[in-house]
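Chemist: Predicted model follows, preceded by the sequence.
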Amino acid sequence: MGSISNDPHQIFASWNSSTHFCKWRGVTCNPMYQRVTQLNLEGNNLQGFISPHLGNLSFLTSLNLGNNSFSGKIPQELGRLLQLQNLSLTNNSLEGEIPTNLTSCSNLKVLHLSGNNLIGKIPIEIGSLRKLQAMSLGVNNLTGAIPSSIGNLSSLISLSIGVNYLEGNLPQEICHLKNLALISVHVNKLIGTFPSCLFNMSCLTTISAADNQFNGSLPPNMFHTLPNLREFLVGGNHFSAPLPTSITNASILQTLDVGKNQLVGQVPSLGKLQHLWFLSLYYNNLGDNSTKDLEFLKSLANCSKLQVVSISYNNFGGSLPNSVGNLSTQLSQLYLGGNQISGKIPAELGNLVSLTILTMEINHFEGSIPANFGKFQKLQRLELSRNKLSGDMPNFIGNLTQLYFLGIAENVLEGKIPPSIGNCQKLQYLNLYNNNLRGSIPSEVFSLFSLTNLLDLSKNSMSGSLPDEVGRLKNIGRMALSENNLSGDIPETIGDCISLEYLLLQGNSFDGVIPSSLASLKGLRVLDISRNRLVGSIPKDLQKISFLEYFNASFNMLEGEVPMEGVFGNASELAVIGNNKLCGGVSELHLPPCLIKGKKSAIHLNFMSITMMIVSVVAFLLILPVIYWMRKRNEKKTSFDLPIIDQMSKISYQNLHHGTDGFSVKNLVGSGNFGFVYKGTIELEGNDVVAIKVLNLQKKGAQKSFIAECNALKNVRHRNLVKILTCCSSIDHRGQEFKALVFEYMTNGSLERWLHPETEIANHTFSLSLDQRLNIIIDVASAFHYLHHECEQAIIHCDLKPSNVLLDDCLVAHVSDFGLARRLSSIAVSPKQTSTIEIKGTIGYAPPEYGMGSEVSTEGDLYSFGILVLEMLTGRRPTDEMFEDGHNLHNYVNISIPHNLSQIVDPTILPKELKQASNYQNLNPMHLEVEKCLLSLFRIALACSKESPKERMSMVDVTRELNLIKSSFSS
């Protein structure tokens, strides 16, 4: 097996001349003829190419190479295996088209090719495999229509072709497959109506067609004629009309997902669906805001296996019936938000003790929060915002120790924040905005070290001082305490909240001076301390916060000179009115000049200025030879100095090997240009779970990539850059050189996984809202602003793309993979060196000038950023096959906005009214804000991805514009 380049489990150690081949691992022979009949090497993390010599195993009936890392094309020679019955190549990295001569394997019963990178169309010749029972081609890049010849596969039981780019209609010939039990076509671009005969295929157990563009209505009697249906998944389409009443007879149905359609009318009784565990009616037009809308919930009490119920964002009215407490004790997720439900929250809801998620936002609930909610020991997310809830904030909140999200904003709650909230040590998001809460902020709030996303107590009646303990919230990103009655000094310890981006303290009674420690908040974007009683001067060091884009200190009692650099140089992002003793600043502020007191002071100042000038000139002349000598010495160095690696603490190969179970395939989470990434468990700086990037040193450029990544990340720190923890440069157990990098593990994987999901998740886990996409865009821009403008030497990333943007558990973006990164100084010192690099990025994301030999530049990164944003908003890769013959993603968007916005935007982020609108004149203000936000983002992306580098928008302007969009959109 010379085509195998990696064999971590030593499978081929037994494959030698001293052992009969019928005893080799993974090989099964016919005992009589001693000929190989089965080859099973599944799940061994093998790398390399599939050998064409396998086509010589003429007795082979089963070939299983699934769950490895094979690349290259599927050998044409496999078409010679005329006895082959089972071919499984799932979950590899195979490329190219499906070989048409595979259809010569006329005895094939199982064909599994899913989870690869296959392209092209499904071969028409596939229809000749008359014995085929199971075909899985899902999670590839297949295009074109589903061939009508598929109707010839009369023995087919399972057809899985989801998560591709297939287009057109479901062919009518599919109804010839009388034995078909499973049909999965989800996440494609299929259109039209379902063939009516599909609902007469009595063997069907699963229909999975979510996230396509199917339309029409569902037949009223469909569930009568599908007696064996267990899973019906058609969410994310354009189905209209009422939900078929025949559903009451679908007695063995387990999963029902009709969310994100245009269904109307009342929901029929579902009480006979005793096997139902998942029900999603999310985002339709069901109900008519009447008292009878929720009657169907009573019937769900008979569904004892229910685990997930979502009826959010419909038009359900009336009150929530007490019988909701009779739902299954296994129920873990209940989504009721975005309706017209009124009345009190029934106390019986507290009987659902297995709930992990409960959302009831944007309704008309009133009265107090039931004390029975204290039984929710497993609850992780509780969202009650934008209702009319009253009474004291309940003390039982402290019992909900698993909470990571608590939203009770925009209600009329009173009383104090209970100190018991300090028990919620997993809380990341706390939003109590716009209530009537009073009293001081309990110190326990500042002991919630898990708070990373939001602390919003604004628009309440909180009083007392802001304690020094606020500095404990080192990881908080947004803190809003505005419009309260807080007083006293703003503590210096607030400078310890090093992750702060938004700090809103306006509309209080803070006195004292502006703490100078605010200057240590290097990631701060918005600072509003207006309408307080602050005195003293504006700390000059605030102008050094390069990310600061909005500063408001209006209506205080400040005095002295206003700085002129950073945010203070842009009058449109600066507000200092109502401070009568301020002077200086940029001319647009129209402040009086700052006068020098006394003639003697002026003479002394002039003397000092002249003296300093003379000293500076002399010092420069003395140091000039030193500068020349250092520059000559640096010219001899490579662009990345190796000693930087040696400064990094290292970890042993044995530790990494043990922490990944021998680099087991089950821990493989991704791959890059120069290696593979594993999830591992290692005790390192308080990190238990880490990501380990193992370099494939056989690949040209891997050594240089290792050095580049170490040097690029060694001395940079930013919340939107992946953090390197350590590295390993050692010898593996085979005596070969081994290099690896260890990073913080990002639980939500890459942005690629979210934009182009390869796995169907019933509750749409992999769907990003517009707000989430906007936050990710801002995160990435912040990272590049830091790399280009904040580092001692600007760093060019050179390979920005969705797979190199990782998301943590709060969906905060972190830019990763610096294997191609360059320092700007190294490019300036050694300009010709860049031309020797074979790869300057990834096709589709790399700017056009790189292909013509230009040096890498910050403008090149801007181009990649622009393409990334276009992909996030359209859902289309820049390498989509539609972009041929001179067409590209930039031009596709440029000619489509503003008039054809709904045709190019990823439909998962558009409100349905905006999807359907031919013009925007009749949309409500919220939808107009969505349109405005999208158009603004598209224009920024187009400005960044212009063909000419000189015409591209700067990252400084990008970050400013993005935050203006965010402020407008959030409000």
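Modeler: Thanks, I have the structure now.
Chemist: hey, let's count contacts and neighbours off CA atoms from now on
Modeler: OK.
Chemist: I'd like the next helix or strand past the strand or helix carrying residue 713.
Modeler: Using DSSP states H and E, residue 713 maps to helix 702-714. Next along the chain after helix 702-714, taking DSSP H and E as the criterion, comes strand 724-731.
Chemist: by contact count, what packs against that next one?
Modeler: When contacts are defined as 3 or more C-alpha pairs under 8 Å, 6 or more residues apart in numbering; DSSP states H and E, strand 724-731 sits against helix 653-659, strand 737-744.
Chemist: switch the cut-off to 7 Å
Modeler: Counting contacts by 3 or more C-alpha pairs under 7 Å, 6 or more residues apart in numbering; DSSP states H and E, strand 724-731 packs against strand 737-744.
Chemist: what's the strand it packs on in contact with?
Modeler: With contact meaning C-alpha atoms under 7 Å, 6 or more residues apart in numbering, strand 737-744 is reached by 690-695, 722-732.
Chemist: Now the buried members of those residues.
Modeler: 690-695, 722-730 (16 or more other C-alpha atoms under 10 Å).
Chemist: For these, name the two members farthest from one another.
Modeler: Longest distance between any two of these is 23.2 Å, between 722 and 730; criterion C-alpha to C-alpha.
Chemist: quick one: the helix holding residue 713 to strand 737-744, angle?
Modeler: Put simply, helix 702-714 runs at 30 degrees to strand 737-744, going by axes from the mean of the first three to the mean of the last three C-alpha atoms, to 10 degrees.
Chemist: hold the first one in mind and look at this next one:
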Amino acid sequence: MKHFSFLLPIFCYVYLYLFLLLTLNRTVSLALELGNQTDHLALLKFKESISSDPYRILDSWNGSLHFCSWHGITCNLMHQRVTKLELQGYKLHGSLSPYVGNLSRIRSLNLGNNSFFGKIPTELGHLSQLHRLFLTNNSFAGEILMNLTNYSKLNIVYLYGNKLTGKIPTEIGSLQKLRYMNIGQNNLTGQVPPSIGNLSSLIGFGVNYNNLEGEFPREICHLKNLTLITMVVNNLSGRLPPCLYNMSSLTFFAITLNRFGGSLPPNMFQTLPNLQTFEIGGNEILGTIPTSISNASTLTLVELAENHFVGQVPSLGKLQDLYFLNFEMNFLGDNSTKDLDFLKTLTNCSKLQVVCIVSNNFGGVLPNSVGNLSSQLSYLLFGDNQIKGKIPGELGNLINLNLLGLEENKFEGIIPLTFGKFQNMQVLDLRANKLSGALPFSIGNLSQLFDLRMSENKFEGNIPISIGKCQMLQYLNLSRNNLQGDIPLEVFRISSLRKGLDLSRNSLSGSLPNEVGLLKNIENLDVSENYLSSEIPRTIGECISLENLHLQGNSFQGTIPSNLASLKGLQYLDLSRNRLSGSIPDVMQDIPYLKHLNVSFNMLEGEVPIGGVFGNATQVAIIGNIKLCGGISQLHLPPCPVKSMKHPKKHSFKLIAVIVSVVFLLLILSFIITIYLMRKRNQKPSFDSPTINQLAKVSYQELYRGTDGFSDRNLIGSGSFGFVYRGNLVSQDNVVAVKVLNLQKKGAHKSFIAECNALKSIRHRNLVKILTCCSSTDFKGQEFKALVYDYMKNGSLEQWLHPEISNLENQTSLDLTHRVNIITDVASALHYLHQECEQLILHCDLKPSNVLLDDDMVAHVSDFGIARLVSAIEGASHKDTSTIGIKGTVGYAPPEYGIGSELSTCGDMYSFGILMLEMLTGRRPTNEVFEDGQNLHNFVANLFPSNLMNILDPGLVSRDAEVEIQDGNRHNFTPTVEKCLVSLFRIGLNCSIESPMERMNIVDVTKELSIIRKKFLAGVHTYN
């Protein structure tokens, strides 16, 4: 035994080791079991927070399977702890449970492309092992997580496509391992924090589509691994820092649609040798295109549109991989012969697909070498320049072109026959040139064409019948040429024609054939100002989608076809200056959406109807028909003659007796009804329209609690019929605006019903949304009525235009971008009310205090308290309701309302025009300086356009700190901004003309505003 005594200590150590090992194993097992239970509970809580699971993805999340086998879950094999939760793209709807913060071992969380809402739980900050966070394309709100310091291992963060607000937290600089970050498409404000310069591992950084402001953060230049920067559509400004051009790692740089200024250094492409994508369009960058671009062989996409570049375009022949080139809307070229030399160098770019140089100052002749451009070229856009000479036939070599735009230049001569090779052409735009000759027969070869525009040229001869082969054509415009002969029947057999056919202002003759009825889907048909004759074919009534029909200025004979009434969508009809005879068919008053009818200067006779469009003198023109009679009084026509009777005296006596008897009975009946209504009113304090009862209602108690007893500290405004309070309602789960009616005011009951009826069924992004209403009694038993709307954080437009009345926090003056956007928003709302509702709704009180602005400064038209008084509701016509005394607000109401004219869309357009002028001048229409017959319209008209500075809002002028300098002279605005202002003022003036018939309609206004935004404001958010 003595020999084995040395083993005793060894046995003790082994025993002790085994004991500790078993104890540790039991502890670890217990810890793992607790961790598993925690993960299991967290996942169950996650499932509980999901209210909608359309694909039933979470059905597998039940007790029959271990949670590590549930769909979208990945666990660590050894410890059975959740390491991945990935449920992207399943349209899950609900909030994100804070219990997810207990998944302490998770490395990847991907819930992208779902419908999660609410705030991102702060508990997510506990996930210290998280490497990848994907919450893209949801509806998460609130601020970005502030406890970012816990994410020491995070290397990918994708939060784009949500509703996040607030600023980018400065703590972002603590994410030392972050490689990719994309927080675009949110509502973030403030500046990009300088701490971003601490992200030494960062490769890609994206903040597109936010409201960020300030200068480009210089600290980004410290990031030596950064290859991608994208800051598209923000309010960033200032000059780009020089250090940016030393970031040799950059491959992708996009800052489109901001307010960056300054110029680009000539050698920038030498110091950025790896740059592939360069997008700076829609800014205010000056100077010439850097000459070093000639050697930038890595470039694939160059987008410099909508800036202020001048001079010549350098050679681009070494850009072998270039596929997209856009210089649109600059000031390039000087209308000289050398302007287009760079196109010759582009023939070396074999991958080129898009070339756009629209809206510059390029002159000279289009070189024949353009036909040697890439065979892959699909878009070639040269419109709105000064290019002259003939169109080179070599263009026909580009057989893969989809879109060719040569419009608004000075091209002359004929269309090359080689254009017949464009087998893939979809859009061909040659309008507004000096082209002549006949339209080529080969045009029929363009079988894929869906948009053909050749207006405003000098084409002559017949319309080729081969055009009938273009069976995909949706829009055809050959107007303002010298085309002759009959309209080929083949044109009317293009069944795809939907958007429009415009053959106006030519010398076409013959008849409008019966085949016009084959165009069942066409929306706009214009054959005006030609020499067409014969009768208007009855088959035109089969064009059931027609909205605008122009037949004026021809020699049409016969009667107006009564089946025009079958065109239920018709809005504009012009039959003037023809030889039409007979009476106006009564059924034309039944066309529900007809807003303008012109039958002037024909040979019509008989009684004019009084219903429909004929009930509004501003919407119908009938002059030059001396035998017409009757109609509404505002048309000032003679009364129609009474038919003769055999015994006039006897019949007259009987007729008078009948009339007196009827009047007497009506008086008695009226007296009885009045007594009955008075008694019923005493019995029941309120009367709600049946349509109001269809709205969800809220109790007085909930409104009382939500507004702290209608406390003055929650009072945010007052109107004609009551007060508006800010409130929090449990049933709406949101901050709301509560409009409490002052029922002591005359008309308040009607205002309540009017607003409910007007808003209960209409939905538009630029109209205030009614959430619910209250029709009850208060705690004292008094009648109580209130309306509940979405709360608009940024108050009314009036508060922004006139800050002296505002109580908004952190308010600044509105720049030109905001004003144009607001004008467009209001026009969009008005277009919806006038053109797109089932029943026409006239607002009647459009003014800045009735335009509310949400968090994103999107405008919402509000206060429909008198709209019901003029809209056709419950079968009442405009005439029935136009006798009510409420006519809108002084200064904004049109002058014709003051002399008793009926309410109309023209009245709303006047108010809109005055609102526009107030936004541009900063002057109220009731300003004390407007006296002795002077008004806002005349004030602007007298000084426009020569003295633009004297009528413009000083708040806008004061923002113009850095004016453009050209040829040593100081100019107040860049040409782009000046064009924009002139166009806006012109719309405001044309809408506020005194004569209702001469005012612009909302359709034309919205079209022009759309062009302004696209052409002038896409890259000019404020002044230079």
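Modeler: Looks like it arrived, so ask away. No experiment lies behind these values; they were computed from the predicted model shown.
Chemist: quick revisit: now the helix holding residue 713 of the first structure and strand 724-731, what's the angle there?
Modeler: Using the same axes, to 10 degrees, helix 702-714 of the first structure lies at 150 degrees relative to strand 724-731.
Chemist: Distance-wise, check residue 187 of the first structure relative to residue 97 of the first structure.
Modeler: Residue 187 of the first structure sits 20 Å away from residue 97 of the first structure, taking C-alpha to C-alpha, to the nearest Å as the criterion.
Chemist: Between these two, point out the one with more neighbours.
Modeler: residue 187 (26 against 17; other C-alpha atoms under 10 Å).
Chemist: What residue in the second structure is paired with that one?
Modeler: Using TM-score structural alignment, the equivalent of residue 187 of the first structure in the second structure is residue 233.
Chemist: List the contacts of that match.
Modeler: 208-210, 256-258.
Chemist: Same question for residue 560 of the first structure.
Modeler: Here residue 560 of the first structure is in contact with 537, 581-583 (C-alpha under 7 Å, 6+ apart).
Chemist: Give me the residue at the spatial middle of the first structure.
Modeler: Compute the mean C-alpha point of the first structure, and by C-alpha atoms, centre = their mean the closest residue is residue 751, 4.5 Å away.
Chemist: so that residue touches residue 806, yeah?
Modeler: Yes: the pair residue 751 of the first structure / residue 806 is scored as a contact, 6.0 Å apart, by C-alpha atoms under 7 Å.
Chemist: Residue in the first structure paired with residue 832 of the second structure?
Modeler: Match for residue 832 of the second structure (TM-score structural alignment): residue 780.
Chemist: Number of residues surrounding that match?
Modeler: Neighbours of residue 780 of the first structure (other C-alpha under 10 Å): 23.
Chemist: and if you look at the one 3 residues further on?
Modeler: Around residue 783 of the first structure there are 22 other residues, counting by other C-alpha under 10 Å.
Chemist: before we move on, what about residue 640 of the second structure?
Modeler: 14.
Chemist: I'd assumed residue 627 was in contact with it.
Modeler: No: with contact defined as C-alpha under 7 Å, residue 640 of the second structure does not reach residue 627; the gap is 9.6 Å.
Chemist: could you list every residue that touches the corresponding residue of the first structure for residue 334 of the second structure?
Modeler: Alignment note: residue 334 of the second structure maps to residue 288 in the first structure; criterion TM-score structural alignment. Residues near residue 288 of the first structure by C-alpha under 7 Å, 6+ apart: 315-317.
Chemist: which among these end up buried?
Modeler: 315-317.
Chemist: Narrow those to those in helices?
Modeler: Secondary structure assignment by DSSP state H places none of those in helices.
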